[in-house]
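*Asks:* A structural model of the following input is requested.
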Amino acid sequence: MNRELQQFKADFFKALGHPLRIRILELLAEGDKNVNELQAIIGSDGSAVSQQLAILRSKNIVFGTKDGNKVTYSLRDPMIKELLAVAREIFNNHLIDTISMFDRLTEQ
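*Replies:* Here you go, the predicted model:
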């Protein structure tokens, strides 16, 4: 069981390990969007967005709801929003530590 959980976590974080996928998740955390909306906001071509969405779908991180010829994407688990917020806090803490270290070095 423990090994299965570790493998799930590794696969999950691997799926998050791309800047465009993170951006897509941040946008979906604000609300459901279709591919056209995502690519307009991101400024990327549709194939790149679609490719990253396919990876997120395959890992059950997002899901799509078909409406006519459009597919609207949503976060499968609302806790992804919290995960992204925690990641941002960790980044900010790291940045603050780096700035403090830089300030100490320049004072010498």
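*Asks:* contacts, neighbours, all on C-alpha from now
*Replies:* Noted.
*Asks:* how deep is Gly46 tucked in, by neighbour count?
*Replies:* Gly46: 16 surrounding residues under other Cα atoms under 10 Å.
*Asks:* run this one through as well so I can compare:
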Amino acid sequence: MDANLQQFKAEFFKALAHPMRIRILEVLAEGEQNVNELQTILGSEGSAVSQQLAVLRAKNLVNSVKDGTTVVYSLRDPLLKDLLAVARQIFNNHLIESISLLKDIQKQ
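*Replies:* Now for the predicted structure:
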């Protein structure tokens, strides 16, 4: 069981290992979007966005629902929003530590 859980976690974090995929998840944490909306928000080409969405779909991180000719994406699990918030807090903690170190160095 532990090996299966560790493998799941490794695959899960691999899916998060791209800045555009993280940004897509952050945008979807705020609400459903279609590809065109994501392209506009991300300022990126459609092929790049579609490629990253395919990875997120393959790893079951996002849902896709066809609405006519449009595909609408959403987070599959709302806890992803919490995970992204925790990652931001960890980043902020590292940033605070770095700033503190720089201030100490400047005092010397």
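*Asks:* top helix in structure 1 by residue count?
*Replies:* Taking DSSP state H as the criterion, structure 1 has its longest helix at helix 79-107.
*Asks:* in that helix, what counts as buried?
*Replies:* Burial within helix 79-107 of structure 1, assessed by neighbour count using 16 or more other Cα atoms under 10 Å, is assigned to Ile80, Lys81.
*Asks:* Structure 2: strands as residue ranges?
*Replies:* Remark: strands assigned in structure 2 by DSSP state E are 33-34, 62-67, 70-75.
*Asks:* Off-centre distance for the shortest one?
*Replies:* Think strand 33-34 of structure 2. Its chain's C-alpha centre and that of strand 33-34 of structure 2 lie 15 Å apart, by Cα atoms, centre = their mean, to the nearest Å.
*Asks:* what's the average per-residue distance for it once overlaid on structure 1?
*Replies:* By mean Cα distance after the TM-score superposition for structure 1, the fitted strand 33-34 of structure 2 averages 0.2 Å away from its aligned residues in structure 1.
*Asks:* Other residues contacting that strand?
*Replies:* Applying Cα atoms under 8 Å, 6 or more residues apart in numbering, the external contacts of strand 33-34 of structure 2 come out as Thr70, Val71, Val72, Tyr73, Ser74.
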